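1. Turn this into a model:
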Amino acid sequence: MTVKTSYHELLGLPVDAVRAAIRSGAYGGHTAGLAPGKLQTNLVILPAADALDFAEYCRLNPRPCPLVAQGEAGNPRLDALGDIDIRTDVPAYNVYRNGVLDETVHDLISLWRDDLVIFALGCSFTFERALIEDGIPMRHISQDKTVPMFRTTVETQPAGAFRGGLVVSMRPIRRELVERASAITARYPQAHGAPLHAGDPAVLGIKDLNSPDWGDAIEVRDGEVPVFWACGVTPQNAIRQARPAFCITHAPGHMLIADTDEYAPVGAFSASQVPESDFSTTERTSQ
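-> The predicted structure is shown next:
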């Protein structure tokens, strides 16, 4: 019987210890704040027949889909990111069939197939250590919650059957620290970069900050501004539109943690790929 490990027991441990807890099934929770200094990634796994279109979707939408590594068909290893076996090294996986979320599982041993291709996409959890060290608190980490994520009315650029609205993550930031937070996160293009918007959520079509589509509601207090970053859950919206027969993603907030450092230039991603705007509507930032 596997002895379960808590989030607080893993805080501050090196990446190999965190991954061992995940791989063994001892830990199945969110990964915000774990293995600080290491790259965290979103996950999409598709049959090879759908992989070319999804790779193009990532190329056209690098802010929400910064592709940092891509696997070979049928190979569950992702050596570009370290000692990774994708079948066991994510705390929780969402399994889609015909575009519908069918189940959430904690390993892929029985689901792995010879035609599956892994895509690892950078995650904003990567830059949170830098924000905290610069005196910008992350309330979802201090409260042991999953960062709130919201569907927006901003459309991504389509590729084949993959299309749909941008998803954003939200962090409350004190008004006087928003500019500093933007400058810090701009140094992480492989993890979504600078925020897309700060201020009125209605600009993005978000009606209620207390009702996130994924994750947990986080209070925005007096003197704070809701700040929104492009989010790697965006592909899960696109998967609902494309309706591939079979697809696996990470469960939102439950990321793959790489051995590579947070700044490491890995895989297919290049900072030069990030245009001023990926989207069909103009990005706006207000305070």
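2. From here on, just use CA atoms for contacts and neighbour counts.
-> Noted.
3. State which helix of the protein is the longest.
-> Secondary structure of the chain per DSSP state H: the longest helix is helix 48-60.
4. just checking, next helix/strand downstream of it?
-> Sequence-wise, the next helix or strand downstream of helix 48-60 (DSSP states H and E) is strand 67-70.
5. how about that next one: buried residues?
-> L67, V68, A69, Q70 (16 or more other CA atoms under 10 Å).
6. helices and strands around the longest helix of the chain, which ones?
-> For helix 48-60, the elements it packs on are strand 116-122, judged by 3 or more CA pairs under 8 Å, 6 or more residues apart in numbering; DSSP states H and E.
7. how about a cut-off of 10 Å?
-> Counting contacts by 3 or more CA pairs under 10 Å, 6 or more residues apart in numbering; DSSP states H and E, helix 48-60 packs against strand 38-47, strand 67-70, strand 116-122, helix 234-242.
8. quick one: which of the ones you listed is nearest D102?
-> Between D102 and those, the shortest separation by CA to CA is 11.7 Å, and it involves helix 234-242.
9. quick one, the longest helix of the chain and helix 234-242 angle?
-> Between the axis of helix 48-60 and that of helix 234-242 there is an angle of 130 degrees, by axes from the mean of the first three to the mean of the last three CA atoms, to 10 degrees.
10. Buried residues of helix 48-60, list them for me.
-> In helix 48-60, counting by 16+ other CA under 10 Å, buried: A48, D50, A51, D53, F54, A55, Y57, C58, R59, L60.
11. Name the nearest of these relative to V117.
-> A48 (5.9 Å).
12. roughly how far apart are that closest one and A55?
-> 11 Å (CA to CA, to the nearest Å).
13. and what of A21?
-> In terms of CA to CA, A21 sits 31 Å off from A55.
14. can you check F228 too?
-> Counting by CA to CA, the gap from F228 to A55 is 25 Å.
15. Please provide the structure for the following sequence as well, for comparison with the first:
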Amino acid sequence: MKPNHKYSILPFNQCALCGINSDLKLSHIIPRYFGKSIKGGSQTIVDALNPEKMPKPQDITKVYLLCGDCEGKINKWETLFRNRIMPKNKSLLAPVIYGEWMLKFAVSISWRVLTYLKYSRLHLTDNISNKDFEKFFPEIKSDSNKEAETALNVWKDFLMGEINDVGIFKQRIIILNGANFPYENPNVVGFTIFQEDGMLTTHALMKNFIILGLIKESSILKWEGTEIDPVRGELGKEQKVPEVYFNWLADMFQEIETSSLMEWQNRKKQNPYNQGF
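-> Predicted structure coming up:
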């Protein structure tokens, strides 16, 4: 790993998960196959900061983060999700049973998102082409820093097998079917935080799925059918989300649509020969 490489975010040359001094691998914050599956068409990629559209989508966010062993550990959970939850031609509306690996998969994403947001200096709104999009990439409020650091450590210990549950730092999964929210786009990949009405979560948007990593709970916000069971659960049941989250996500989808259109128009002006989708 090159210390000053553009993909370097850690202030140390150790695996962010196990802490071993090692040559770090380029790790995607969101599993690579989510971005890869939408690269071939006229789809939208939100790479943490800058919404952009075809014909030249960039790779989704990746940084030097994990050693080879930890990268392999996380890859096993990612493979289980890809093969059992999102195989080709399988309806997302049909009930799907999952095992204890699902919580590992979700926590691995929430941990990567929060680790990236902690160390990366690239997560700045200066890079956002549409300034109306800035509100969806807030910094964690200072009075929540302690809880965020605790969540990061709990998720880390859980992934390393040092503890058997995540306690209050639970995980939620939301399934998108294309008609849940206004302007819903099931071909978006990106991450940020949701920080409203006393609740704070990491927020990973992965095509038809959203993973929320709970950092601070709010007693006034009610969720149904979204919490990931630590042992065995079922996807496909009815899900309900709080109104404040519904409105926040609907607004985000609308801004993604606007930002993608702006970016696409700018690209066409810069290169008039790239007209086709």
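16. TM-score them against each other, please.
-> For this chain pair, the superposition-based TM-score is 0.27 by TM-score structural alignment, normalised by the length of the second structure; 128 aligned residues with a CA RMSD of 6.4 Å.
17. sorry, back to before: next, the angle strand 38-47 makes with the longest helix of the first structure.
-> 140 degrees.
18. Can you check what angle separates helix 48-60 of the first structure from strand 116-122?
-> Using the same axes, to 10 degrees: helix 48-60 of the first structure against strand 116-122 is 20 degrees.
19. Among the buried residues of strand 67-70 of the first structure, which one lies nearest to T234 of the first structure?
-> Nearest to T234 of the first structure among those, with distances taken as CA to CA, is L67, at 12.8 Å.
20. Leaving out chain neighbours, which residue sits closest to that closest one?
-> L121 (4.5 Å; CA to CA, 6 or more residues apart in numbering).
21. Tell me how far the nearest residue in space to I174 of the second structure that is not next to it in sequence lies from G72 of the second structure.
-> Nearest non-adjacent residue to I174 of the second structure, counting by CA to CA, 6+ apart: I210, 5.0 Å away. Note on I210 of the second structure: its distance to G72 of the second structure, by CA to CA, is 23 Å.
22. Between those two, which is the more surrounded one?
-> Taking neighbours as other CA atoms under 10 Å, I210 of the second structure and G72 compare with I210 leading, 19 against 12.
23. In which helix or strand does that one reside?
-> Assigned by DSSP H and E, I210 of the second structure falls in strand 209-216.
24. still on that earlier bit, can I get the helices and strands packed on helix 48-60 of the first structure in a markdown table including distance to M149 of the first structure?
-> Converted to a markdown table, these look like this (distance: least, CA to CA, whole Å):
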| stretch | distance to M149 of the first structure |
| --- | --- |
| strand 38-47 | 14 |
| strand 67-70 | 20 |
| strand 116-122 | 16 |
| helix 234-242 | 10 |
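25. what's the closest of the ones you listed to E128 of the first structure?
-> strand 38-47 (10.6 Å).
26. Make TSV out of the buried residues of strand 67-70 of the first structure and add distance to S142 of the first structure.
-> Shown next, in TSV, are those (distance: CA to CA, whole Å):
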residue	distance to S142 of the first structure
L67	29
V68	28
A69	30
Q70	33
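27. now, which of those sits nearest A130 of the first structure?
-> V68 (19.7 Å).
28. From L166 of the first structure, how far off is that closest one?
-> 19 Å.
29. try N237 of the first structure
-> 8 Å.
30. between these two, who's got more neighbours?
-> Counted by other CA under 10 Å, N237 of the first structure and L166 do not tie: L166 has more neighbours, with 27 against 18.
31. Wasn't the more buried one part of a strand?
-> Yes. Using DSSP: H, G, I helix; E, B strand; the rest coil, the assignment for L166 of the first structure is a strand.
32. I'd assumed F228 was in contact with it.
-> No. Using CA atoms under 10 Å, L166 of the first structure makes no contact with F228, being 11.3 Å away.
33. ok, back up a step: so which of the helices and strands packed on helix 48-60 of the first structure comes closest to Y93 of the first structure?
-> Among these, if distance is taken as CA to CA, the winner is strand 38-47, at 8.7 Å.
34. moving C-terminal of the one helix or strand P172 of the first structure maps to, what's the next helix or strand?
-> Element membership of P172 of the first structure, judged by DSSP H and E, is strand 165-174. Sequence-wise, the next helix or strand downstream of strand 165-174 of the first structure (DSSP H and E) is helix 178-185.
35. by contact count, what packs against that next one?
-> Counting by 3+ CA pairs under 10 Å, 6+ apart, helix 178-185 of the first structure packs on helix 128-133, strand 165-174, strand 197-198, strand 224-230.
36. who wins for proximity to T260 of the first structure among those?
-> Closest among those, using CA to CA: helix 128-133, at 15.0 Å.
37. Buried ones in the following helix or strand past that closest one, by neighbour count?
-> Beyond helix 128-133 of the first structure on the C-terminal side, the first helix or strand identified by DSSP H and E is helix 139-142. For helix 139-142 of the first structure, the neighbour count (16+ other CA under 10 Å) marks R139, H140, I141 as buried.
38. ok, back up a step: distance of the residue nearest to L67 of the first structure relative to T249 of the first structure?
-> 11 Å.
39. So for the two, which sits in the more crowded spot?
-> Just comparing L121 of the first structure and T249: by other CA under 10 Å the higher neighbour count belongs to L121, 31 against 27.
40. quick one: that one and V44 of the first structure, what's the gap?
-> 8 Å.
41. and A51 of the first structure, what does it touch?
-> A51 of the first structure is in contact with V44, I45, Y57, Q70, A73, D115, L116, V117, I118, F119, counting by CA atoms under 10 Å, 6 or more residues apart in numbering.
42. Swap in 8 Å and give it another go.
-> V117 (CA atoms under 8 Å, 6 or more residues apart in numbering).
43. can you tell me how far it sits from F119 of the first structure?
-> For A51 of the first structure relative to F119 of the first structure (CA to CA), the value is 9 Å.
44. Overlap of the contact sets of these two?
-> Common neighbours of A51 of the first structure and F119 (CA under 8 Å, 6+ apart) do not exist.
45. so the residue nearest to L67 of the first structure makes contact with L39?
-> No. If you go by CA atoms under 8 Å, L121 of the first structure and L39 don't touch, sitting 10.1 Å apart.
46. From one end of stretch 190-205 of the second structure to the other, what's the distance?
-> 5 Å.
47. hang on, the earlier thing: between L121 and T249 of the first structure, what contacts are shared?
-> Common neighbours of L121 of the first structure and T249 (CA under 8 Å, 6+ apart) are N42, L43, V44.
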